[in-house]
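J.: Quick check, what structure comes out for this input:
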Amino acid sequence: MKASVIMSTYNAEEWLEKVIWGFSVQTDTDFEIIIADDGSGPKTKELLEKLRKEIDIPIIHVWQEDAGFQKSQILNKAILASNSDYLIFTDGDCIPRKDFISVHLNYREKGYFLSGGYFMLPMNVSMAITKHDIVEQNCFNTKWLIEKGLKKSFKTAKLNSSGFWSRFFNFITPTKATWNGHNASGWKEDLLFINGFNQEMQYGGQDRELGERLVNKGLKSKQIRYSAIVIHLDHARGYVNEETWRKNFAIRENTRKNKVVKTAIGIDSNLK
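T.: Model (predicted):
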């Protein structure tokens, strides 16, 4: 198996189903899906049982009890459950373009991690996307999206970029190639070495902090935001609060200042 796709979710079955359908039509299908479930109710498990009968990609459900926003911990548990040496991370609200897996696999290289982006959709367009639109890739067609209510913008060019132009845009973009949880990938051995995600961190920068420790380890990053394309479905973010942001910012400051490589509370705290 070439890769394991790890995606986080929490009580968002409608969005999660759309995302999994996106992975079911990938041009390269030699991968597994690992659902990092941060305490969803039984409807998520029921959905996954249904989808296992409808698609050919293996689906592994890693679940933990709901104890508030504990995404870092469930991602670490998902890393331990993975069965390949290359891990691709995304979220259960990001539908991948059909070449998403092949792009990550083509760009992977020892000593590097990959940094992708996303294209944010408004709620009305997110709701309009059906299984048919995913299978036929209508949801990556600029004209179709505008017909469904998306406002015209120069940013839509990202959705159709490929070949020379995607490589060119990756090269000239001023955006730094950071670890972005919705679209990033790396070697499992590197993630295990740094002890995975810092479980002291809740929402706000925990993905970036992991990437900063990978850099402290000596890794470099590749920019693929115009090559590995996902569309981000809209949703509320009730878990955001200022206190958590301040705490996470202080942790990241310490990681950068002291060149921290291994987090003290990470993957190894989940080993039995």
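J.: rest of the way, CA atoms for contacts and neighbours
T.: Fine.
J.: Leu114 should be in a strand, yeah?
T.: Yes - counting by DSSP: H, G, I helix; E, B strand; the rest coil, Leu114 is found in a strand.
J.: what are the ranges of the strands in the stretch 1-150 of the chain?
T.: 3-9, 31-37, 59-63, 86-91, 94-96, 112-115, 119-120 (DSSP state E, counting those that start in this stretch).
J.: CSV for the ones you listed, including distance to Lys45 and mean neighbour count?
T.: CSV is the format used below for these (distance: least, Cα to Cα, whole Å; neighbours: other Cα atoms under 10 Å):
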stretch, distance to Lys45, mean neighbour count
strand 3-9, 11, 24
strand 31-37, 9, 24
strand 59-63, 8, 18
strand 86-91, 17, 23
strand 94-96, 19, 28
strand 112-115, 30, 24
strand 119-120, 27, 16
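J.: was I right about Lys98 contacting Val25?
T.: Yes - Lys98 lies in contact with Val25 (Cα atoms under 8 Å); the separation is 6.0 Å.
J.: Neighbour count: these two, which is higher?
T.: Between Lys98 and Val25, counting by other Cα atoms under 10 Å, Lys98 is the more crowded of the two (23 against 20).
J.: Any figure for the gap between that one and His104?
T.: Noted for Lys98: a distance of 12 Å to His104, by Cα to Cα, to the nearest Å.
J.: hmm, who's touching stretch 128-144?
T.: 18, 21-22, 25, 97-98, 145, 148, 156-157, 159-160, 231 (Cα atoms under 8 Å, 6 or more residues apart in numbering).
J.: What residues sit buried inside that stretch?
T.: 129, 133-135, 137, 139-140, 142 (16 or more other Cα atoms under 10 Å).
J.: for those, which one is nearest Val215?
T.: Closest approach between the buried residues of stretch 128-144 and Val215, by Cα to Cα: Phe140, at 32.5 Å.
J.: next up, for comparison:
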Amino acid sequence: MRISLIISVFKNTLFLNTVLESLRYQTVKPDEVIISEDGDSQEMREFLGNYDAGGLNMIHLTQEDKGWQKNQALNRAIVTASGDYLIFIDGDCVLHTHFIQNHARLASPKSVLAGKRIKLGPFFSEELQREPLPNFQRKVLGRIPQLRKDGARFIEEAVYVPLNPISSTIIRLLGISSIKGCNFSCFKTAMLAINGFDEDYVRPAVGEDIDLVWRFKGLGYRIVSVKHLAVQYHLYHEESWSSQEENQQLLRQKQASRQYRCINGIEKLSLV
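T.: Alright, predicted model coming up:
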């Protein structure tokens, strides 16, 4: 099984550097890394042009910056991917050393694996960017009071549970109801079955994760939890969050249509 790791980015090369450095410590390496840039910045080109990939096969995809067009960029990455199996992350999410291994070990043709992330505060984010990943992940849970003081959120998601038949069964039974666009995986055939991401969504959130859930389920795919098995550390940054009412209204319209294979996706389908 060939694995394509797809990383969504927008200009922030400092964060991407830390994410790429975490790949050096992975117990299983991806067969290719696709940098899916929603834009075409000179800074990103220069950074990746000078980055020592250490033998990783890296592909950088760009597109004209026309505002938020992440879904379009991701669809281009899916088409480009040579892997049978796709793992989706964001360029501000650093991966636990067993992240790729556990996604790969739990892969199943009719399953979509969904994980979570701890959102670090500014101090711990800077620390993670300075020191080797194994050192950080080994001691982070021993500093819960400091994490709270630093403003970390979802601290429980930093708990890593070694993968074995018992742990995977318990976590699967606990279930998960959502997909985070920064931490999910599936076979490429699953993404092609739903025609990829719906490009009608031109604002962040909903279209890059929530919209996927009902469409996957409508075609018989299971959403399977990998919480605590595929841990991520989200680097701190200011968030500019706008109203999601427009996205939610669009979602309701699409759910009413029961169009599990979106019209404006990888293939541009006819409404007829």
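J.: coming back round to it: so which of the strands of the stretch 1-150 of the first structure is nearest Gln223 of the first structure?
T.: Using Cα to Cα, the nearest of those to Gln223 of the first structure is strand 112-115, at 5.2 Å.
J.: so how much does the closest one differ from the second structure once superposed?
T.: Superposed on the second structure, strand 112-115 of the first structure shows a mean distance of 0.7 Å to its aligned residues (mean Cα distance after the TM-score superposition for the first structure).
J.: so what does that strand touch, helix or strand wise?
T.: strand 183-187, strand 220-223 (3 or more Cα pairs under 8 Å, 6 or more residues apart in numbering; DSSP states H and E).
J.: Turn those into JSON lines, including mean neighbour count.
T.: Listed next are those as JSON lines, based on neighbours: other Cα atoms under 10 Å:
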{"stretch": "strand 183-187", "mean neighbour count": "25"}
{"stretch": "strand 220-223", "mean neighbour count": "20"}
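J.: how much space between the residue most central in space within the first structure and Asn241 of the first structure?
T.: Using Cα atoms, centre = their mean, the residue of the first structure that lies closest to the mean C-alpha position is Thr90, 1.3 Å off. Using Cα to Cα, Thr90 of the first structure is found at 22 Å from Asn241 of the first structure.
J.: Ok, Glu65 of the first structure next?
T.: With Cα to Cα as the criterion, Glu65 of the first structure and Asn241 of the first structure are 21 Å apart.
J.: Please apply the same query to Thr130 of the first structure.
T.: 33 Å.
J.: Kindly report the same for Ile59 of the first structure.
T.: With Cα to Cα as the criterion, Ile59 of the first structure and Asn241 of the first structure are 33 Å apart.
J.: which residues of the stretch 1-150 of the first structure fall in helices?
T.: 13-24, 42-52, 71-81, 100-107, 123-128, 131-135, 142-147 (DSSP state H, counting those that start in this stretch).
J.: Please name the residues that touch the closest residue to Phe15 of the second structure other than its chain neighbours.
T.: Nearest residue to Phe15 of the second structure, sequence neighbours excluded (Cα to Cα, 6 or more residues apart in numbering): Asp92, at 5.4 Å. Contact partners of Asp92 of the second structure, counting by Cα under 8 Å, 6+ apart, are 15-16, 19, 234-235.
J.: who's in contact with the residue nearest to Tyr25 of the second structure when sequence neighbours are not counted?
T.: Nearest residue to Tyr25 of the second structure, sequence neighbours excluded (Cα to Cα, 6+ apart): Thr97, at 5.6 Å. Contacts here follow Cα under 8 Å, 6+ apart; on that basis Thr97 of the second structure touches 22-23, 25-27, 133-134.
J.: how about those, which pair is most distant?
T.: Thr27 and Leu133 (12.6 Å).
J.: quick one, which of the helices of the stretch 1-150 of the first structure is nearest to Asp268 of the first structure?
T.: Closest among those, using Cα to Cα: helix 71-81, at 8.8 Å.
J.: Identify the residues contacting the closest one?
T.: Contacts of helix 71-81 of the first structure (Cα under 8 Å, 6+ apart): 6, 8, 34-38, 62-64, 87, 188, 196-199, 201-203, 206, 266-267, 270.
J.: Then stretch 50-57 of the first structure?
T.: 24, 29, 31-33, 58-59.
J.: which two in those residues are spaced the farthest apart?
T.: Thr29 and Ile59 (12.5 Å).
J.: Just the buried residues of the contacts of stretch 128-144 of the first structure.
T.: Buried among the contacts of stretch 128-144 of the first structure (16+ other Cα under 10 Å): 18, 21-22, 25, 97-98, 145, 148, 156, 159, 231.
J.: ok, back up a step: across to the first structure, which of the contacts of Thr97 of the second structure hold up?
T.: Of the contacts of Thr97 of the second structure, the contacts whose aligned counterparts also meet in the first structure (both residues aligned by TM-score structural alignment, their matches' Cα atoms under 8 Å) are 22-23, 25-27.
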